[in-house]
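**Q** Provide a 3D model corresponding to the input given below.
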Amino acid sequence: MADLPWIKDTLVSLKLRDDLFSVAQFMDSPVLCCFRKSRQQPQWEGLELSREDVLFQVFVGSVVLEKLVHAVIPPSVAKPVPGLETQRRWIKPKLHFGGSYPFKGGDLVEVDFVNKIGSASAPVIKANLQPSDPLVGEHEFSSVWGADHLRDRLSHVFDTGADLDPLKAKIFP
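**A** The predicted structure is shown next:
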């Protein structure tokens, strides 16, 4: 859906496949909150999103809106989760110039959307996270997700029940 304005708490229907749709809520721009809710058709009447589990929040680019957003879900059909806060802690991947992947490892940073402190200048909460650190599994990357990666991750969740971020294995080998 092209030219969709980013308005916090807007609910959108994401088309993952012809037979798989999910729902997400706009957080502070450009963070999208994805829920553990899917349907075979984009019919969201009666959805009580506040009863659904949050899967994750991710930074997204406009290509996600263009390629995955099927429709805006009006408040008369379903309401956003009240008081849902944008996560503040993110993993900022480190550039890596050796090997086949441009990132390796990362730091846990705290982003401040109110004061417009993005991940590039956010204070480091914990430097040099290790693959075995539980924080790696608890937090998302501050890098922007593309439509294909987000579609694949959400489809995997709804097909298998497991939420796996394939980039974490590449960045934290």
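
**Q** rest of the way, CA atoms for contacts and neighbours
**A** OK.

**Q** what sits against the closest residue to V72 other than its chain neighbours?
**A** Leaving out its chain neighbours, the residue that sits closest to V72 by CA to CA, 6 or more residues apart in numbering is V12, at 4.4 Å. Neighbour list for V12: V23, A24, Q25, F26, V69, H70, A71, V72, I73 [criterion: CA atoms under 8 Å, 6 or more residues apart in numbering].

**Q** buried set for the helix or strand hosting V12?
**A** Using DSSP states H and E, V12 falls within strand 11-17. Within strand 11-17, the residues scored as buried using 16 or more other CA atoms under 10 Å are L11, V12, S13, L14, K15, L16.

**Q** Please provide the structure for the following sequence as well, for comparison with the first:
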Amino acid sequence: MRKIILTLSFFLTINISFAFNLDDALEKLEDNAKVQMDKSLENNKGVSISLDSLAKDLKGEAVSKLDALEQRVNSKIDAYDEKITLEINNAANQIEAKIAELEEIKKRANKVITLVQIFLAILSFSTIALIYFIWRAYRKINRLYNMLDNVYSYKDLNARLTTLEKRS
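**A** Reported below is the predicted structural model:
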């Protein structure tokens, strides 16, 4: 972007300098015409020179110089236009390449995010299942403990009964 701005400012500088050169050229032509008219009037006092023909000659010369200058300016403008267009196209191509690269990175990131979400879902399901199995195991262990407690209580009762029977 900086190159484009520098190129445009250079282009404007050249156009301004051409405009000043054009003004200078016109002033020089006017001065030359006055000098030539003065010389011709002094040298040929008796001969009348047609001012119209002199003006036409000077006008034709000025027009031809202006046309040449305009052609040079137009050719330089065209060259700068082509150069600026190429730089803009190169910058646009680079931007498009970066956008495509970022889109590819975005696709990969979305795949990774999806895989992480699946992993977290599996992990949460596994955690719920683990908690359920631990709860079932606790219930079974609690039942076994109660059964063992009942067995010991039964043995204890049985032992008491036998001691009572022996006493009686």
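
**Q** what's the TM-score here?
**A** The TM-score (TM-score structural alignment, normalised by the length of the second structure) is 0.16; 45 aligned residues with a CA RMSD of 5.1 Å.

**Q** what's the distance between the most centrally placed residue in the second structure and D78 of the second structure?
**A** Closest residue to the average C-alpha location of the second structure: I95 at 5.4 Å, with CA atoms, centre = their mean. Distance, I95 of the second structure to D78 of the second structure, by CA to CA, to the nearest Å: 25 Å.

**Q** hang on, the earlier thing: secondary structure and distance to K126 of the first structure added to the contacts of V12 of the first structure, as a markdown table?
**A** Putting the contacts of V12 of the first structure into a markdown table (DSSP: H, G, I helix; E, B strand; the rest coil; distance: CA to CA, whole Å) gives the following:
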| residue | secondary structure | distance to K126 of the first structure |
| --- | --- | --- |
| V23 | strand | 32 |
| A24 | strand | 29 |
| Q25 | strand | 28 |
| F26 | strand | 27 |
| V69 | strand | 34 |
| H70 | strand | 38 |
| A71 | strand | 39 |
| V72 | strand | 37 |
| I73 | strand | 38 |
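
**Q** so which of those comes closest to S155 of the first structure?
**A** Nearest to S155 of the first structure among the contacts of V12 of the first structure: V23, at 12.3 Å, using CA to CA.

**Q** Wait, that closest one touches L16, no?
**A** No: using CA atoms under 8 Å as the test, V23 of the first structure is too far from L16 to be in contact (10.3 Å).

**Q** and the longest helix along the first structure with strand 11-17, angle?
**A** In the first structure, assigned by DSSP state H, the helix with the most residues is helix 147-160. Here the directions of helix 147-160 of the first structure and strand 11-17 differ by 80 degrees (axes from the mean of the first three to the mean of the last three CA atoms, to 10 degrees).

**Q** helices or strands up against helix 147-160 of the first structure?
**A** On a contact count with 3 or more CA pairs under 8 Å, 6 or more residues apart in numbering; DSSP states H and E, helix 147-160 of the first structure meets strand 11-17, helix 62-68.
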